[in-house]
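Novice: Quick check, what structure comes out for this input:
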Amino acid sequence: MALKSTIYKADLQIADMDRHYYADHTLTIARHPSETDERMMVRVAAFALFAQERLEFSKGLSDIDEPDLWQKDLTGAIEMWIEVGQPDERRIAKASGRSNEVVVIAYGGRTSEIWWQGVRSKVERLRNVTVWSLGDDVAAALGKLAERTMRLQCTVQDGQAWLGSSEADPVPIEWTVLKEPANA
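Specialist: Next up is the predicted model:
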């Protein structure tokens, strides 16, 4: 018998002063049996940092043809494809062909650096791809916020972001931009 996903609920308040985006979101997050709290919370942070009206969680790990998050237009065309982790260059290239914009958020400290060196030459040619690497301890700190029912607040101001809850101090979400889109 296959293990089922664990369902998490989050009320997320976003105040993104850089993009002038202020909204409350009620999220239902399916955590795949093989997924860690850290990875799930990086997905939540990615949602908070890129939130727009139609951004949503996809099947992610449950479907190899879908990203962790995506935004589709009203016709169903993919506008934004967001991957969390360290996908191989073929997956990134495929996403680049299917979507207007691709964002990869790598985490894991030293392993992210090694991953980036392995895919860099092929990914840098893709014009619509952005790659971020989270700070060394960000994913672990975000993982500590994970609860089955969460009330989270995300604040973004002057290129800095924090994600926190009423029960825990805000976690600074620090990242390094490894690649920006060619038109940036």
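
Novice: use CA for all of it now, contacts and neighbours both
Specialist: Fine.

Novice: Let's check: the centremost residue of the protein is which one?
Specialist: Centroid-nearest residue in the chain, with CA atoms, centre = their mean: Ala46, separated by 3.0 Å.

Novice: roughly how far apart are the spatially closest residue to Ile92 that is not a sequence neighbour and Val102?
Specialist: Ranked by CA to CA, 6 or more residues apart in numbering and with sequence neighbours excluded, the top spatial neighbour of Ile92 is Val123, at 7.3 Å. Separation of Val123 from Val102 (CA to CA, to the nearest Å): 11 Å.

Novice: One more: Arg127?
Specialist: Taking CA to CA, one finds Arg127 at 10 Å from Val102.

Novice: Looking at those two, which is more packed in?
Specialist: Remark: of Arg127 and Val102, Val102 carries more neighbours, 26 against 17, as counted by other CA atoms under 10 Å.

Novice: Also this sequence, please, to line up against the first:
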Amino acid sequence: MAIGATIRTCEVELADVDRGVYEEFSLRLAQHPSETGAFLATRLLAYCLEYEEGIAFGAGGISSSDEPAVLVRDLTGRVTVWIEIGAPDAQRLHFGSKLADRVAVYTHRDPAKLLSAWSGKTIHRAEEIVLRSFDPGFVDAIVAALARRNALTLSATEGQLYLECNGTALSSPIHEHRLG
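Specialist: A predicted model of the protein is given here:
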């Protein structure tokens, strides 16, 4: 018998001062058996830091899919924001950049290695794609604090992320890297 996904619930209080987004919402995250804790935590951060009307988790990143891990659709169903997690290949970024108005990548990996891997590859509108990363150990600390039921408070201000997860207080700068 196949092992099913682990469902994690999150009650989120978000104060993204940099974007003027202040929301409270509930999330259900399905962690596929092959998904690492670091990938899940980064996917959760990306969802929160990109939060807007129409945001949803996609099928991407877990299996081969024509969807990213997180995406935003407008009222017509068109993908407007393509959000990749981890270390997507250049071809996925190229595809997403042609399909959506904006592409972002959130990673728990070494951003210098990713930028090097994408260097010289054909990526549509590469200069507009933003790669975001966090201080070493930040994502691992989130993984250690995550449970099946979670209470999260996220505050982003002046490029700094403050997170409280189930009573554990963490912080990291949100590092931004450009492809082009």
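
Novice: picking up where we left off before, report the set of residues contacting both of Val123 and Val102 of structure 1.
Specialist: 92, 129 (CA atoms under 8 Å, 6 or more residues apart in numbering).

Novice: longest helix in structure 2, by residue count?
Specialist: Counting by DSSP state H, the longest helix found in structure 2 is helix 37-49.

Novice: The helix or strand just after it vs structure 1 - mean distance after superposition?
Specialist: Sequence order places strand 55-57 as the next helix or strand after helix 37-49 of structure 2, per DSSP states H and E. Taken over the aligned residues, the distance from strand 55-57 of structure 2 to structure 1 averages 1.2 Å (mean CA distance after the TM-score superposition for structure 1).

Novice: Run through who's touching strand 55-57 of structure 2.
Specialist: 47, 69-73.

Novice: chain center to stretch 160-173 of structure 1: distance?
Specialist: 16 Å (CA atoms, centre = their mean, to the nearest Å).

Novice: do the same with stretch 95-115 of structure 2
Specialist: Worked out by CA atoms, centre = their mean, stretch 95-115 of structure 2 lies 10 Å from the chain centre.

Novice: Quick check: end-to-end length of that stretch?
Specialist: 17 Å.

Novice: Please, which helix or strand holds Gln71 of structure 1?
Specialist: Judged by DSSP H and E, Gln71 of structure 1 forms part of strand 69-72.

Novice: Kindly report the same for Leu29 of structure 2.
Specialist: Going by DSSP H and E, Leu29 of structure 2 is part of strand 21-31.

Novice: helices and strands around that strand, which ones?
Specialist: strand 6-16 (3 or more CA pairs under 8 Å, 6 or more residues apart in numbering; DSSP states H and E).

Novice: Next, the buried residues of the strand it packs on.
Specialist: 9-16 (16 or more other CA atoms under 10 Å).

Novice: Farthest pair within these?
Specialist: Thr9 and Asp16 (20.7 Å; CA to CA).

Novice: For Glu147 of structure 1, identify the helix or strand it belongs to.
Specialist: Going by DSSP H and E, Glu147 of structure 1 is not in any helix or strand.

Novice: Can you give me the distance of the closest residue in space to it that isn't next to it in sequence to Arg148 of structure 1?
Specialist: In this structure, Glu147 of structure 1 finds its nearest non-sequential neighbour in Tyr8, 7.2 Å apart by CA to CA, 6+ apart. Counting by CA to CA, the gap from Tyr8 of structure 1 to Arg148 of structure 1 is 5 Å.

Novice: if I pick Glu66 of structure 1, what's in contact with it?
Specialist: 58-60.

Novice: Pipe those into a markdown table and attach distance to Val156 of structure 1 and neighbour count per row.
Specialist: A markdown table is the format used below for the contacts of Glu66 of structure 1 (distance: CA to CA, whole Å; neighbours: other CA atoms under 10 Å):
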| residue | distance to Val156 of structure 1 | neighbour count |
| --- | --- | --- |
| Ser58 | 24 | 19 |
| Lys59 | 27 | 17 |
| Gly60 | 25 | 20 |
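
Novice: mapped onto structure 2, which of those residues hold?
Specialist: Retained in structure 2 by both residues aligned by TM-score structural alignment, their matches' CA atoms under 8 Å are the following of the contacts of Glu66 of structure 1: 58-60.

Novice: Check which helix or strand Ala161 of structure 1 maps to.
Specialist: strand 160-165.

Novice: Mind giving me the packing neighbours of that strand?
Specialist: Partner elements for strand 160-165 of structure 1 (3+ CA pairs under 8 Å, 6+ apart): strand 149-157, strand 168-173.
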